[in-house]
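Undergrad: what's the 3D shape of this:
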Amino acid sequence: MERVFSLLRLLLFYLYCIQITEHLLVQAAVVTNTNNEDCLNRFTNPVDMTNCNITQLNPYHFGRDSFIKSLDMSNNELFDFPSNGSGFLYHEQLIQYCCINCGITAIYRDTFAGLRQLKSINLSHNHIKTIPAEAFNYNRLQFLFLANNQIHRFNERHELETMQHLMLLDVSANKNFNLYDLSMDFRRLERVHCSNCNLSSVSGQWFSKIARLKKLHLDSNSIDALTEDCFTNNSVLHFLNLNNNPIQELSLTSESLETLSCIKCNISRLTEKNFQQLPSLRVLQLQNNNIQRIDPATFASNTMLRTLLLDNNNLTSFPIEILRTSRALQQLCIDNNYFHPTPNFKQLSDLYKSLQLRKDCAAGQHHHFEKIVPNIEAEGSSLYEKDLPACNSTVSIANRNVIFIDPMAYVACEALTALNMDDNSNFSFHKHYPLLYSESLESYSCESCGIEIIYEDTFSHLKQLRRIFLKNNHLTKIAFEAFDSNTHLNHIDFGGNELQLLPVRLLSLHGNVSTLNLNNNRFLSFTSTVPFIDQPVVETFNAKHCAIRNITSLSFLSMPNLREIYISDNPIQHIDQRAFENNPQLRVLDLSKSHLHVFPVTAIVHLKQLEMFCLTGTSRYEFTNPVLRENNVQLKKWILTKASNCNEEFIQKLPDDIPSSTTSRIELAAIAEFRTSGSDWGCTRSGITGFIITSLHLIKQWVQHSI
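TA: A predicted model of the protein is given here:
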């Protein structure tokens, strides 16, 4: 018997130990795998127990008298309510409870029974599938957040009891949630969120039960149409979010609706009937639709409209009448559309700027539509990204009658290196409007276009540009800062234009220019006061068929690296003896078909690397003038020493030698006088007189020698 009593005492002690252990575990709240040891010692309102790896919580952890109103246990991914259905916490003061992204799988009848003052529950991003109808009978719930769970129906009857205080219900992202079968007390419900619930329609009958509905979020569903009267019984509804639904047309009736949002829908046209039954409308958000046209009277009934957002649509024009008649309008956003640059659009742009309607639009601080779309009177095609070839290394939009290309069209195309826009005869650049934004474009061609001026901003966003081909345009002017952003330029072709001069410092910052082609600019000439252009590395200079008359000592002074000069077919009459003094590396000098009377041999004798020197076709050259005989003989000797085959006819006409008896100081003086005076024969009365006197002396000596 004594042995039996001993066993009983041992069993009782064992049970007592188990009970004590369980009690200690509960008191410790079983905080596992955490480095945050003070989680359970937080009693200051609001209590933050987020990210504490809590798996259980003692229902009396905070005591009955501790003064806390809010408890946040979010991101405790292993935490779940007691599976035996008992209350998870008892507290008389707690008003708000949050456990977002926890491990909650179910809510039971008595889970919240110990929180009689609870008004707000947020259990978003959990794994809840069902909720008993009586789950909140002991609470005074006003806000219930259940987004991103797995709820289709709360329970078999799909109802929640004692919801007479509920003001907000959020069941968003519960796929296939059956909103329109939900039954509960709606008397105080003001806000409903059912975004991404896979709804396919809007039930006016169900919403008519929610008399106090003010805000409704039905975005990211499959709603493709709304009946005009679906919200007629919601007399205080002022906010409606229908974003990201396949709605093609809006036509609603509501005396109270102030904000309507239908971003990323399928709307293609706006007419007066769409909004004429919304007299209180203040904010309309229709970005990212397919809107192509807006009737001028669309907002005639919306006299209170102050915000209209239409960014990222397919508009090609915008009725200026809307700006003139919408007196309350304070914000209008129409960036990233497909506007055609017309004179009417210029009026719209000017009025838009004067009314200061740009506020927080899609383009941010840059790429505003009024700064991208210029005023163009010519007719033709305006090309945006959707109209252009896909991103590739080489893109051609030649011969398409382009008058405008969206500067942002290839901003994201890192492969683009060459753009060909040849034969668009109505295309030109415009002041303050960049041609294109690209970090990769290296070659740009627009030959036979309608370009008249290159502006400071034209190429300002093409920092990798290396080659420019603008032959056969109507270029008359180039801004002196036009290429400041294009420091990698190495080939420039402005042939066949109407340039008269280039800004001297146009290319002074460019260290890679090798070729500059200015052929067939019929008005282009050199001045006598400044160098033609300051370009220290250019190697090839082409200016055939231009209007060059004089080459002075300054003309090529700032192009010391020149190897080749092609300036044939110019009316050149005078070349200074020092014209090529600063071009010691010159190898080719083509002066064919000029109007020269004489070429001073002293201008080239120092050019040791000169391989080709052409003077053919100089029909006005004075081969037999005795005053020039010494110069021409020396020129012939010098040419014969070069391996040039372009002067055969010219060389044959040059004299072979100078009779020694005819050469005198007077003759040399005359030659020098001729060289100095040049084609204008001295340019002064004293110069002309001196030359005539010297020439008469020379002729007299020549006659005496002949007799």
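
Undergrad: going by C-alpha atoms from here, please, whenever you check contacts or count neighbours.
TA: Fine.

Undergrad: distance of Phe339 relative to Ser86?
TA: To Ser86, Phe339 is 65 Å away according to Cα to Cα, to the nearest Å.

Undergrad: may I ask which helix or strand encompasses Lys471?
TA: Following DSSP states H and E, there is no helix or strand that holds Lys471.

Undergrad: hmm, it is touching Leu516, no?
TA: No. In this structure Lys471 lies outside contact range of Leu516 using Cα atoms under 8 Å: 11.9 Å.

Undergrad: quick check: neighbours shared by the two?
TA: 493-494 (Cα atoms under 8 Å, 6 or more residues apart in numbering).

Undergrad: between these two, which one's more packed in?
TA: Lys471 (25 against 19; other Cα atoms under 10 Å).

Undergrad: quick check: the gap between that one and Cys449.
TA: Distance from Lys471 to Cys449, by Cα to Cα: 8 Å.

Undergrad: quick one on the thing from earlier: Phe339 and Ser86 - which one has more neighbours?
TA: Phe339 (24 against 16).

Undergrad: here is a second sequence; please produce its structure as well for comparison:
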Amino acid sequence: MEKKLYCILPYAFLITVTFPVLSSEAKQPMSLATDQTALLSLEHRSLLLATNWTNSSSVCSWIGVTCSLRHPRVAALNLSNMALSATIPPQFGRLSFLVSLDLSNNLFYGDFPHQLSLLRRLKFISFRLNNFTGDIPPMFGQLPKLEYLSLSNNSFIGSIPKLLSNLTNLQFLELSFNSLSGEIPKEFGRLQSLQTLSVRFNRLSGAIPSAIFNISTLVVIALRNNELSGSLPTDMCRNLPTLTVLSLSKNQLSGAIPSNLSRCSGLDVLGLSYNSFSGEIPSEIGYLTSLQLLALGGNNLNGILPHEIGHIQSLVTFGAEQNEIAGSIDFNIFMNMSSLQTLALWRNKFTGNLSRDVGNITMLTLLELQENHFTGLIPTEFVQLYHLETLRLYSNSLSGSIPHELFNISTLRILSLGGNALSGVLPTHLCHASLSLEELYLGINSISGAIPNSICNCSQLTILSLPRNKFSGYIPTHLGNLRLLQRLELFRNNLTQAPSSSFITSLTNCRCLTDLVFDNNPLNGVIPASVGNLSSSLSIFTASNSKFSGSIPVEIGNLSNMMVLDLSGNELLLEPVIEENQLQKRSCHAEVVLACFCFQLLLLLLMSTVAVAGAGLGN
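TA: The predicted structure follows:
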């Protein structure tokens, strides 16, 4: 018997037949007149249908209606994507020759009329992307010929009806993106024609029934983002010769990853991430040579990374982050993966140096190795990763200077090297080739020297984070060229500001700026009045212990969205008059808003009280 994989619909034997316009309903075949009456029960709910579904034309020429060639009856009704807001009319139960009913991507709501159970010829139902609520009615289990049922993206609650297991012809079952709870019915093992079982993003609990893994026709098992528990059967792939997708991520599954998975040799997608699997990654996983996505992150896996993974040459995405995998990484195992684009191994216990062989994984767009125990230098061979967009190596123990070649990767958008032991100085010519750079994180290192003026050429930068280093010299006065800048973090360095012009004045051109943090630098100057012209979206401004002197400009009160302002540890004075509306009536304590203002204002009041008291004593 020929197998059918469903996507959206259409049945080849359904064609549109246009009948001649009849002078009266009495001259039409009575059965077609019945269909017409049933459909007109919905017509008044939509202007589109009201103008198209009229008595002046044949039912079979109406929009969304398809009639059978063999019988002058409505065989398919496709009202998808019409913005219809209505309940399903009970009259639809009279469409007795209906084979396909597609109401997807509308605003249908309310209960399903029990009359739908009379549509015994139905093979295709799609009610996805609507506003249906309540329990899934068991009446769907009374449609013996049903092959395709999609109820996803609604607001169904309750358990999955066991009666659905009566649909022995069912090939496609999609119940994702609802609020279903309870267990997966063990009776589903009777669905021996099922090819796709997708119940993602619900609240299902309990173990996955072992009978599911005995449905030999299954191609897709997608149960991710539920609350499923228990372990996977050790022989789970014994009867799944056609399985291509196994998606079980973000559940509460535990135990070992079965080595028997290698018998699901046709797998393209294996998602087991963010569960509680333990033990080692089975070396047999290397036999899944068709895999394109392997997601094992967020578990309790240990041991080492098996070399056999290198046999999966078709791999596009590999993630084993947030585990306890140890040992060094032999990047040679990835060099034959000509399509590998994403490699995420962060927050493990990897040790050793970053091998120069990393430059052989030339199609990488994302490489995440942060939060491990890597040591040694950053290989210059990273420059060979011509497609790299994101490189995260933070929170390791890498040393030496940052290879200037990194800044020559033209596709690089995010570079995160913070929390290492890097030293040296930054290259003089930043963003000469990497004009795409959007986020640069170099904090908590020992980088010294000046911040190159060429940083102002990185016109796409949104985040520049350089705190807790040994930078010295002037803060570049042309940072305002970074018009997209949102966060600037320079605290705990040895930076100063140019005497001729303030970098703060330049930053008034950065209209997206939300965070400006440069505490603990010997800036030795005044806060310019232009501070009041900073972005109206600025919410954090901290400049404590920065050797500012002079008056606090009243213009700082223009920063109406300020949530955190810290000017403590300086030698600042309040202006004599600060208008109430400029202070925005902020609380002194709540969220540390204008903390310095409140403190100094209190101090001035106390000083005034002491002065008055002293004058009184002198009299």
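
Undergrad: please state their TM-score.
TA: Superposed pair, TM-score by TM-score structural alignment, normalised by the length of structure 2: 0.51. Supporting alignment: 413 aligned residues with a Cα RMSD of 5.7 Å.

Undergrad: any idea what Asn289 of structure 1 aligns with in structure 2?
TA: Superposed on structure 2 with TM-score structural alignment, Asn289 of structure 1 falls opposite Glu371.

Undergrad: quick one: Leu465 of structure 1 and Leu489 touch, right?
TA: Yes. Here Leu465 of structure 1 reaches Leu489: they are 6.1 Å apart, a contact under Cα under 8 Å.

Undergrad: neighbour-wise, which of these two wins?
TA: Leu465 (26 against 23).

Undergrad: OK, contacts around the more buried one?
TA: 440-444, 486, 488-489.

Undergrad: of those residues - the most surrounded one?
TA: Leu441 (25 neighbours).

Undergrad: what about the helices in structure 1?
TA: 2-27, 204-207, 272-275, 320-325, 343-354, 369-372, 629-640, 648-653, 665-677, 685-706 (DSSP state H).

Undergrad: any idea how far the nearest residue to Lys69 of structure 1 once chain neighbours are set aside is from Gly87 of structure 1?
TA: Distance criterion Cα to Cα, 6 or more residues apart in numbering; nearest residue to Lys69 of structure 1, sequence neighbours excluded, is Leu94 at 4.3 Å. The gap separating Leu94 of structure 1 from Gly87 of structure 1 is 14 Å, by Cα to Cα.

Undergrad: middle-most residue in structure 1, spatially?
TA: Taking Cα atoms, centre = their mean as the criterion, Met408 is the residue nearest the geometric centre of structure 1, at 4.8 Å.

Undergrad: what is the neighbour count of the spatially closest residue to that one that is not a sequence neighbour?
TA: Spatial nearest neighbour of Met408 of structure 1, chain neighbours left out: Tyr437 (5.7 Å); criterion: Cα to Cα, 6+ apart. For Tyr437 of structure 1, the neighbour count with other Cα under 10 Å is 21.

Undergrad: for Met363 of structure 2, give its distance to Ala344 of structure 2.
TA: Met363 of structure 2 is 14 Å from Ala344 of structure 2, by Cα to Cα.

Undergrad: repeat for Ser355 of structure 2
TA: Note on Ser355 of structure 2: its distance to Ala344 of structure 2, by Cα to Cα, is 16 Å.
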